[in-house]
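1. The following comprises the amino acid sequence and a computationally predicted model.
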Amino acid sequence: MSTTAARPAPDSPLGKLMAALPRAGTVEWIGVRPARDTAMVAVESAQASTGGGLTGDRYKGGNGKRGITLIQAEHLPVIAALAGHEHVAPDTLRRNLVVSGIPLVALKGRRFRVGGLVLEGTESCDPCSRMEDALGPGGYNAMRGHGGLCARIVEGGIVRVGDAVEAL
């Protein structure tokens, strides 16, 4: 099933509710994974290629559905609390972008702009088994429902810390 098949008609009452977002978000952190099983590298900006991924990131998007991964900054303290930590650093969770101020779940199946990029939310970014090592026992479950969003890169460009995140 496509991500758009389950969406209500845009002019329906539910469609209108799902389209209304309180405000734009902000890119708080950017990270790339240069190789498998290596630490992420925080960067101030990154180039993204259409249908691919971020320059310097080992994961180049594969089938295009996971060209870039995003997580909400507001979920980091929740994940930390559920995993029994005071805080969790963004690189621990291995997502490319940490954004604040916008509910990522509302961008699933939609196109949105992040700085110079146009992305399309494709699927939830579920945690992987590595979260047990990163967060300790139960780390996988601490992230469930808080793992963020995978997105396809529809229009490449540059994304920078501080850029706006806006639904199109």
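-> That came through, no problem.
2. When you work out contacts or count neighbours from here on, use the C-alpha atoms and nothing else.
-> Will do.
3. Residue 23 belongs to a strand, doesn't it?
-> No. Counting by DSSP: H, G, I helix; E, B strand; the rest coil, residue 23 falls outside a strand, being coil.
4. Just give the closest residue to residue 129, not the sequence neighbours.
-> residue 140 (6.3 Å; CA to CA, 6 or more residues apart in numbering).
5. another structure for you, compare them:
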Amino acid sequence: MMSRHAQAGRLEAIGLREARRADMQFVDSAVVTDSGLADDHGRPGKRAVTLIQAEHLPVIAALVGHGVTASDLRRNLVISGINLAALRKGAVRIGDVVLTVEGPCPPCSRMDEVLGHGGYNAVRGHGGWYASVAQPGTLRIGDGVTAG
């Protein structure tokens, strides 16, 4: 049961940041190297790429009482249609790229700055996942997302 998913997911958005506090720039495609997304300031290793479940954005918005965007949460990839939590410690294929979902992204204190009072707690449990790169390649909006 743990390896079965109701459907494949979909890559909805790709966000890059050229520096730590820089604005997110959304692109239609991105090259993924062994150390993460090209043109992103991210860090190599277990936290090379960050992902967020698209379905969690309205949950966070409901908890803070106003709209929330993928840019607010500063995650690289927005995924819909497949439960990322079910892929923890496993491989996820997005197009021709394979990532290993390493662990959950805890919120940072900046969430109160960006989302307002209570933003930090609203994101807890919904902040996404960080992943390492198992197989580099190119990501494109609309790519399918599957286990393995």
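-> Sure thing, it's come through. Because the structure is a prediction, the values reported are computed rather than measured.
6. Enumerate every residue touching the residue nearest to residue 129 of the first structure.
-> By CA atoms under 8 Å, 6 or more residues apart in numbering, residue 140 of the first structure lies in contact with 127-132.
7. Equivalent analysis for residue 93 of the first structure, please.
-> 131, 134.
8. Tell me which residue of the second structure matches up with it.
-> Using TM-score structural alignment, the partner of residue 93 of the first structure in the second structure is residue 73.
9. can you give me the strands in the first structure?
-> For the first structure, the strands defined by DSSP state E occupy 25-32, 41-43, 45-48, 68-72, 97-100, 111-114, 117-124, 149-155, 157-160, 164-167.
10. Identify whichever of those strands lies nearest to residue 15 of the first structure.
-> Taking CA to CA, strand 164-167 is the member of the strands of the first structure nearest to residue 15 of the first structure, at 14.2 Å.
11. could you say what helices and strands the closest one packs with?
-> The contact analysis (3 or more CA pairs under 8 Å, 6 or more residues apart in numbering; DSSP states H and E) places strand 164-167 of the first structure against strand 25-32, strand 111-114.
12. so the longest one corresponds to what in the second structure?
-> Mapped onto the second structure using TM-score structural alignment, strand 25-32 of the first structure spans residues 9-16.
13. what about the matching stretch, how far off from the first structure?
-> Stretch 9-16 of the second structure: mean distance to aligned residues in the first structure after superposition is 0.4 Å, counting by mean CA distance after the TM-score superposition for the first structure.
14. For that stretch, buried residues please.
-> For stretch 9-16 of the second structure, the neighbour count (16 or more other CA atoms under 10 Å) marks 9-16 as buried.
15. Now residue 119 of the first structure. Nearest residue, chain neighbours left out?
-> Spatial nearest neighbour of residue 119 of the first structure, excluding adjacent residues (CA to CA, 6+ apart): residue 153 at 4.7 Å.
16. sorry, that was for residue 146 of the first structure
-> Computed as CA to CA, 6+ apart, the closest residue to residue 146 of the first structure that is not its neighbour in sequence is residue 75, at 6.1 Å.
17. Give the burial count for that neighbour, as a bare number.
-> Neighbourhood size, residue 75 of the first structure [other CA atoms under 10 Å]: 19.
18. which residues does the equivalent of residue 26 of the second structure over in the first structure contact?
-> Counting by TM-score structural alignment, residue 26 of the second structure lines up with residue 42 in the first structure. By CA under 8 Å, 6+ apart, the contact set of residue 42 of the first structure is 29-32, 91.
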